[in-house]
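Colleague: the amino acid sequence is not available; the structure is as follows:
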């Protein structure tokens, strides 16, 4: 039988470095020949020359008794080549890479007019991938998105797309998991049955002894052995791989190949399970990414809802302030004036009438009650809308309110204002006034304090710090705003809501020496209005 491949005295050098030296061998049709050697022995360079990618410096190569001359393409000679590193076109999809250079379409003699039959290529690609057990998300996915194992399997599938007379395989199992290694070995045996010559380059002795008829061993670029697989053993192959002569053979006790086989088999199984784990992790990563995207969407929707809620609260507070202002004016302009008018009439009756002393006493009591009612209504008006804040600003309003509050409660108030406080936006001034107002009310109701210190100071050109310190009983150790609100204490909750609407920060602490400290930091834009001097 004529050999399909005949290599005669092949040599290759790179510069002054000899890589392949006088290598000769043959491969018969239907024969599987193993090629092995340690790192640097020249296996891959020899494969490259047989594939037409390197031109030898010396020697000849015959395919089917035809002497080759360079350049040539292996595919045109009916030779399939599977490289250690897949030669794929990254920006092409799976189908295009499988049929690259062998596209299905009209007759090739039409040249560039030849139309590619994508549908048929897609159908046949499914069959080829099914033979190898390959699974990809889409046949039209670009191969640069695939794993190293998937890329190698696609390179193997490419060899199935055209009739081959010989297949040259260069260490493809390195990037394959155990199940796909076994499928490649089965494919090699099928090629043998079909009469295809196979040159299988590998350093995996288990694979070589499983499928080859002969094993060629290279050592430092030279062929040192051409052994029939059924007439040699692993010890002999390893010795020749290492360049050990028979007189230098190590003691047989170190070659425990049963243990070697067991370890190798388990290592490949572990590699297979590792691949499964990586796939599971990839799937889990996809799920986590989807959950993260959904969570981000929900957070975005929640942020939008919070913004809408804050805007609604801001409008509610603004509307409330306007209602307070309107109500204060109505009380002042209508009810108080009516009461004062009644009081004046009673005073006239008291002067004109010379009645009994009992009637005089009753009239005097009525007038006194009316005056107290007027005072209370004026105080209520001040609480609803401090009259000085619109005309004189926040500083004057706080001075007036804290003075009246101190007289009413008997608690001493020390107010310290920034000398450059100036006018602030109306909403900011009203919010700060309400914060101080509510803070003082909390001190009066709960703190049992004798004095309060209030401070408004700029900590930066755009930040105002409001502090309120008392010397009372202080806070409970484990106070909580929500718990206080459930008990009906809404003052601090209202303060925190106003601060949140202003984009400020709220800090409340229990002082070691007793009492409590409320600090509020509020950002604000300045209003270029000179403050009116306090009278």
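Modeller: Arrived safely. All figures in this text were calculated on a predicted structure; none of them were measured in a lab.

Colleague: from here on, contacts and neighbour counts on C-alpha atoms
Modeller: OK.

Colleague: looks to me like residue 371 is in a strand.
Modeller: No: checked against DSSP: H, G, I helix; E, B strand; the rest coil, residue 371 lies outside a strand; its state is helix.

Colleague: now do the contacts for it.
Modeller: 340, 343 (C-alpha atoms under 8 Å, 6 or more residues apart in numbering).

Colleague: quickly note the distance from it to residue 326.
Modeller: 23 Å (C-alpha to C-alpha, to the nearest Å).

Colleague: ok, which stretches of the stretch 151-300 of the chain are helices?
Modeller: Under the criterion DSSP state H, counting those that start in this stretch, helices of the stretch 151-300 of the chain are mapped to 178-193, 205-211, 234-241, 257-330.

Colleague: check it against this one:
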């Protein structure tokens, strides 16, 4: 028999609908995921199911009986327990009292009216240990705890509730560290195996796909779709959440989901390293602590300086590109046009001359003017490639490689993803300059006879650029200091440009000789909550 059924559940605030006609059913031991953007009605649904809010219309059938959840305590007595993203606690009580508030363990026998302090403390210590928290935390007041510790206490309070049959988790894992999130996902699987039904709301699709059996998608307060997890893909769910199947909205978000866990795990490792450092500092004398503190302040100052320098570099590059564009237009629209006008005047004067020597002299002058015009056009193209503005990055790269191959005599095998499309102007210019610097570095240092260039999009919508030559390569390992010493200033410039747009650079020596340069530039992306 199903543990929960909601029929046409709705909630209005005045005339504004927060949730409209939600229908769902849940079996014992089943895990249902709730996803949607901010304002989709997720928290409203959890409030209705937990007794925190009374529905405007519709009905809730729990364990086969129609119920009206008057408040949270009523829901607790029925076995419905909720953990919200921002739990509330009586601030004047310690952790132990908060965990068992309203469901204290009683002494057996004639003293049943008295709480069993020892049993509660033992149960609470076991629960805290499962979250890797010290037993001394039981005596702390909740007001002194961090956000993560408060969330741990809320989860412990829910898990210590007796006879829980339905567990509601509204973004309950968001404040936890990566390791504790992974551990609690395993606990969710264990609870489901014991027959506890669970409804879990989360913006993290990896968590949703890891533990749920079905996924309910809410969109602007309405139920949009109810899918079986095993028969769905993250991309399909994101399309439903966003309300669009347009690639420019979906693929950046997929990229964010794919990289979120890796970034969070790295951040957690950094937190552990910081904790170990603090523990070591406590074992040292006061002088060493002061020294470390000063070093820490210096590192922070250097970080702030680095951020400021990056911002200044980004601004300078932007201003320089704007100046290049203005100068190129001025050269092309004024200087070149004036030279061509003079050339036409000389041509007319040449036709009026009768002496052959003077005609030959004017012809040489006109040829010189044509050469100057050609040189100025090359300078304009270098200052601001006109094909970028008119035809986009692929056309500009084709023009650049063609001219470079003609000038150097080195053939270039070019492959560009036909679906590359237009990119934001800063990214197109950045990629163009990076490839320009890479080809310049090959010409100056590689002594190569063949070059291949590949531009494509990755599965996460990033832009991948691969530049390979068959020259003499570079010694491993490489760093910026080595590149500067060897006067590979082009590679240093590439590294700086990539860091400013959030890209990565990988240099690999080809076994048969040569150097492979791989650049990856992330596309801008929104979050699921936007």
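Modeller: In hand now; what should we look at? Not measured: the values here are computed from a predicted model.

Colleague: care to give me the TM-score?
Modeller: Here the TM-score for the pair of chains, by TM-score structural alignment, normalised by the length of the second structure, is 0.50; 286 aligned residues with a C-alpha RMSD of 2.8 Å.

Colleague: let's have the helices of the stretch 151-300 of the first structure in a markdown table, adding mean neighbour count and distance to residue 417 of the first structure.
Modeller: Converted to a markdown table, the helices of the stretch 151-300 of the first structure look like this (neighbours: other C-alpha atoms under 10 Å; distance: least, C-alpha to C-alpha, whole Å):
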| stretch | mean neighbour count | distance to residue 417 of the first structure |
| --- | --- | --- |
| helix 178-193 | 17 | 80 |
| helix 205-211 | 17 | 89 |
| helix 234-241 | 17 | 92 |
| helix 257-330 | 13 | 24 |
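
Colleague: got those as TSV, with distance to residue 26 of the first structure columns?
Modeller: Formatted as TSV, those follow (distance: least, C-alpha to C-alpha, whole Å):
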stretch	distance to residue 26 of the first structure
helix 178-193	16
helix 205-211	17
helix 234-241	19
helix 257-330	30
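
Colleague: and the ones you listed: which comes nearest residue 217 of the first structure?
Modeller: The closest of those to residue 217 of the first structure is helix 234-241. By C-alpha to C-alpha, the value is 6.7 Å.

Colleague: residues touching residue 301 of the second structure, list them.
Modeller: Applying C-alpha under 8 Å, 6+ apart, no residues contact residue 301 of the second structure.

Colleague: that one maps to what in the first structure?
Modeller: By TM-score structural alignment, residue 301 of the second structure lines up with nothing in the first structure.

Colleague: residue 270 of the second structure versus residue 301 of the second structure, what's the distance?
Modeller: With C-alpha to C-alpha as the criterion, residue 301 of the second structure and residue 270 of the second structure are 19 Å apart.

Colleague: I'd like to know how many residues surround residue 499 of the first structure.
Modeller: Using other C-alpha atoms under 10 Å, residue 499 of the first structure has 21 neighbouring residues.

Colleague: for residue 90 of the second structure, which non-adjacent residue is spatially closest?
Modeller: Closest residue to residue 90 of the second structure apart from its sequence neighbours, by C-alpha to C-alpha, 6 or more residues apart in numbering: residue 98 at 7.2 Å.

Colleague: so after the helix or strand where the one you found lies, what's the next helix or strand?
Modeller: Assigned by DSSP states H and E, residue 98 of the second structure belongs to helix 95-99. Using DSSP H and E, the helix or strand that follows helix 95-99 of the second structure in sequence is helix 117-130.

Colleague: distance from that following helix to the first structure after superposition?
Modeller: Compared with the first structure after the fit, helix 117-130 of the second structure shows a mean deviation of 1.3 Å (mean C-alpha distance after the TM-score superposition for the first structure).

Colleague: and of the helices of the stretch 151-300 of the first structure, who's closest to residue 59 of the first structure?
Modeller: Closest approach to residue 59 of the first structure among those is made by helix 234-241 (23.9 Å; C-alpha to C-alpha).

Colleague: list the helices and strands that closest one packs on?
Modeller: The contact analysis (3 or more C-alpha pairs under 8 Å, 6 or more residues apart in numbering; DSSP states H and E) places helix 234-241 of the first structure against strand 214-219.

Colleague: please enumerate residues in contact with the strand it packs on?
Modeller: For strand 214-219 of the first structure, contacts defined as C-alpha under 8 Å, 6+ apart pick out 32-38, 41-43, 208, 223-229, 237, 240-243.

Colleague: and that strand with helix 234-241, angle?
Modeller: 40 degrees (axes from the mean of the first three to the mean of the last three C-alpha atoms, to 10 degrees).

Colleague: mean shift of strand 214-219 of the first structure relative to the second structure?
Modeller: Relative to the second structure, strand 214-219 of the first structure is 0.2 Å off (mean C-alpha distance after the TM-score superposition for the first structure).

Colleague: buried residues in that strand, which are they?
Modeller: Using 16 or more other C-alpha atoms under 10 Å as the burial criterion, the residues of strand 214-219 of the first structure that qualify are 214, 215, 216, 217, 218, 219.

Colleague: ok now the host helix or strand of residue 362 of the first structure, how far from the chain's centre?
Modeller: Here residue 362 of the first structure, judged by DSSP H and E, is contained in helix 357-384. With C-alpha atoms, centre = their mean, to the nearest Å as the basis, helix 357-384 of the first structure stands 70 Å off its chain's centre.
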